[in-house]
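> sequence and computational prediction follow.
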Amino acid sequence: MRTRTTAIAALFVALPALSVLGPTDAHAQAPAAAATPSAADVAEAKKKFEAGSNLFKTGKFEKAIEEFRASYAKVNSPNSHLYVARCLREMGKLVDAYLEFEKVAAEAQTAGEKYAQTGETAKVERDELNTKLTLVSVDVTTPESGARLTIGGVEVPQDRWGKPFPAMPGTVDIRLESGAKPAASQSLTTAAGESKTVSIGFASPKTGGGDGSGDGSGDGGSGGETGSKGMSGMRIGAFAAGGLGVAGFVTFAVFGSMSNATYDDLKATCGGPCPADRQGDVDKGKMQQTVANVGLIVGAVGVAAGATLFVLSLKKDKKPEAAHTELVVGPAHLGVRGTF
């Protein structure tokens, strides 16, 4: 157990003084100044503070915090408030303790010079928690009246938006809510002692997604048109069909050449009808010619289909002329002719 000694006597000196000292300038400007505690309230506050101190020293923090809160309810002393924050820390409620130490520091600053040391102690003990917490600054890009921001499930006051706010290390969920718009959310992965800054905002009507940048992360998603980038399916089909057509023409050329070579050999060696022992070569020549013919058909169909698909895949806002393709076969050439 780690404790710090803030003299209990300081409370005893400070509490009676509240009944005789006039309000400070800050208090005088407040709409309604807190009522001066009665002697009975001061005595009860002392009693509760002493009980809380004894419980705190023995490690009974759950019961101690009840006594300190009861003391603070009687007399709003930053000293009892400081021990409320310390109890939260010792109970493992580090985020609550951090925020409570901040409140003590702010309270002590306006409570008079006698509480200056209490305020400084609260700042030191708050900063010591930085190594055990992560600090997240959230910039709300679409602030709206009535919007609610939470970090790690803890609501963040609007005057703390964009400023470091404590959260437990690990996965930190950030959520921005408003009754008028869909919530925006994102998650961060953080480590102890780390500080991160992210942005979040409500969805734009044009995109339909929340601004979850950072990192997020996060990202609330962004809408917009899709398919404007990359190759269309029809264009891919055009190239595939064209490739198949080219392969068919290559097959036609190769097997046609082999068939011609076989025919020339049989013509030279047989001189006429070939004998039965050359029937295998005759059949081979027929097979080569059949494969060549099939390659020719596949090539013609593939190239024609590819050309047609390519024309149809052009931009929709351009009205192309009707595509026309035809196979051209001549005595010494083979090809495809068409208009795009």
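Yep, that arrived. Please read all numbers here as calculations on a predicted model, not as lab measurements.
> switch to C-alpha atoms for all contacts and neighbour counts from now on
Fine.
> could you say what helices and strands the longest helix seen in the chain packs with?
If you go by DSSP state H, the chain has its longest helix at helix 233-270. Judged by 3 or more CA pairs under 8 Å, 6 or more residues apart in numbering; DSSP states H and E, helix 233-270 is in contact with helix 279-312.
> how about the helix or strand just after the helix it packs on: buried residues?
Using DSSP states H and E, the next helix or strand after helix 279-312 towards the C-terminus is strand 324-329. Within strand 324-329, the residues that count as buried by 16 or more other CA atoms under 10 Å are Thr325.
> kindly report the same for stretch 121-130.
Going by neighbour count (16+ other CA under 10 Å), the buried part of stretch 121-130 is 121-123, 125-126, 129-130.
> over to stretch 81-98?
Buried residues in stretch 81-98 (16+ other CA under 10 Å): 81-90, 94-98.
> gap between stretch 96-115 and the chain center?
Centroid separation for stretch 96-115 versus its chain: 35 Å, with CA atoms, centre = their mean, to the nearest Å.
> just stretch 102-118 next, same as before
So, by CA atoms, centre = their mean, the centroid of stretch 102-118 is 39 Å from its chain's centroid.
> can you get me the start-to-end distance on that stretch?
Using CA to CA, to the nearest Å, the end-to-end distance of stretch 102-118 comes out at 12 Å.
> with stretch 149-162 instead?
So stretch 149-162: terminal residues 11 Å apart, CA to CA.
> quick one, what contacts Leu82?
By CA atoms under 8 Å, 6 or more residues apart in numbering, the contact set of Leu82 is 100-101, 104, 118, 122.
> structure B:
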Amino acid sequence: MGFGAPVAAQPEGDAAIYAQRHFERGAELYREARFEEALAAFRRSHGLFPSPNSMLFVGRSLRELGRNAEAVEAFEAAVLEARLRAVDEPRYRDTEAAAEAERDALSDQVGFVVLERGEGGLESGVRVEGRAISPERFGLPIPVTPGEVAIAVGDAAPQRVRVSAGEELRVPLRAVPEPAAPSLAVAPSGGGEVWLVASGVAGGVALVGVAFALALTVAADARFSDLQARCEGFCPPAEAGAIAEGRDLELAGILTGVGAAVIGAGAVVLLIIGLASGEPSLADGRVEF
């Protein structure tokens, strides 16, 4: 079927006149292969005054744009419109036949889903691939692009199904709730455990250092007590080596104690880092597909 008058512009007035103009503009754009613009013009024409011919060319424009599922839907709408109008206007029988043939030619290149009322009698706000689906279309094949198809009910997360070309898949509708905001629970990660182990090792070294410092201090005190007992207030030059040894023990005890204190402080820091380095783990928040 070629381009024909979409409407009989008699009693309907301005709407029919402007619908005719948009149709003619769409025809020019279609012949120039400017299919996106032609689609918009044919849709404007059909919106002003519904006509099987303008809907037929909506389908043809969609087909040329590679949007086959939408094209099949438009051809089906053109078939139904033409069938009703042909009762009183026989000229639309050709439109019906053309739309039916072009719809069938694309049928093996698209998939179909048949929506079934599911839990709670869900009916409103249903979308298939982003297209709004009225309850009247439940139980009837709805063309879709082959592959993964998103079916959404209201504001819920979409159901996702896979449909092959030429396949007709029945899909019970259900509202899949949006995933809850993830709750964050701090749990030590692998990195946190390393810090905790390091703090334990440092703490152990610090304890050993403190014990060694105490031992050196006790040894130094014992040496000085022995010298005091032997020298009775004055030590001869012969005891200079013993005095130096006592001082060395005392200094070593002090330095060891200071080192142990530093290591102990480091152990505390490592412990704090280890406890704070737990990473948030996501609880719940899974999406049902």
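The structure has been received and is ready for your questions. In this text, all values refer to a predicted model and were calculated from it rather than measured experimentally.
> TM-score for this pair?
The TM-score (TM-score structural alignment, normalised by the length of structure 2) is 0.51; 175 aligned residues with a CA RMSD of 3.0 Å.
> and Ser195 of structure 1, how many neighbours does it have?
16 (other CA atoms under 10 Å).
> same deal with Glu37 of structure 2?
15.
> could you find the closest non-adjacent residue to the aligned partner of it in structure 1?
In structure 1, the residue equivalent to Glu37 of structure 2 is Lys63, according to TM-score structural alignment. Nearest residue to Lys63 of structure 1, sequence neighbours excluded (CA to CA, 6 or more residues apart in numbering): Leu55, at 6.8 Å.
> number of nearby residues for the one you found?
17.
> gap between it and Pro169 of structure 1?
For Leu55 of structure 1 relative to Pro169 of structure 1 (CA to CA), the value is 30 Å.
> again with Val198 of structure 1
16 Å.
> show me the contacts for the nearest residue to Lys181 of structure 1 once chain neighbours are set aside.
Spatial nearest neighbour of Lys181 of structure 1, excluding adjacent residues (CA to CA, 6+ apart): Phe202 at 7.1 Å. Applying CA under 8 Å, 6+ apart, we find Phe202 of structure 1 in contact with 141-142, 176, 181-184, 209-211.
> so where is stretch 255-264 of structure 1 in structure 2?
So stretch 255-264 of structure 1 sits over no part of structure 2, by TM-score structural alignment.
> need the counterpart of Ala8 of structure 2 in structure 1.
So Ala8 of structure 2 corresponds to Leu15, using TM-score structural alignment.
> cool, and Val149 of structure 2?
Val149 of structure 2 maps onto Val172 in structure 1, by TM-score structural alignment.
> any idea how far the helix or strand its match falls within is from the chain center?
Assigned by DSSP H and E, Val172 of structure 1 falls within strand 170-178. The chain centroid and the centroid of strand 170-178 of structure 1 are separated by 11 Å, computed with CA atoms, centre = their mean.
> elements contacting it?
strand 148-151, strand 181-190.
> reformat those strands as CSV; add mean neighbour count.
Output for those, formatted as CSV (neighbours: other CA atoms under 10 Å):
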stretch, mean neighbour count
strand 148-151, 20
strand 181-190, 19
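> hang on, the match of Glu37 of structure 2 in a helix?
Yes. Counting by DSSP: H, G, I helix; E, B strand; the rest coil, one finds Lys63 of structure 1 located in a helix.
> test my guess that it contacts Gly52.
Yes. Between Lys63 of structure 1 and Gly52 there is a contact under CA atoms under 8 Å: 7.5 Å.
> please enumerate the strands of structure 2.
111-116, 126-128, 131-133, 141-144, 147-153, 159-163, 168-172, 183-187, 279-283 (DSSP state E).
> would you format those as CSV with distance to Arg43 of structure 2 included?
Listed next are the strands of structure 2 as CSV, based on distance: least, CA to CA, whole Å:
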stretch, distance to Arg43 of structure 2
strand 111-116, 24
strand 126-128, 20
strand 131-133, 16
strand 141-144, 19
strand 147-153, 25
strand 159-163, 28
strand 168-172, 28
strand 183-187, 47
strand 279-283, 47
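> go through those strands and name the closest to Asp226 of structure 2.
strand 183-187 (57.4 Å; CA to CA).
> which other helices and strands does the closest one contact?
strand 279-283.
> what's the angle from the strand it packs on to strand 183-187?
Relative orientation of strand 279-283 of structure 2 and strand 183-187, computed by axes from the mean of the first three to the mean of the last three CA atoms, to 10 degrees: 140 degrees.
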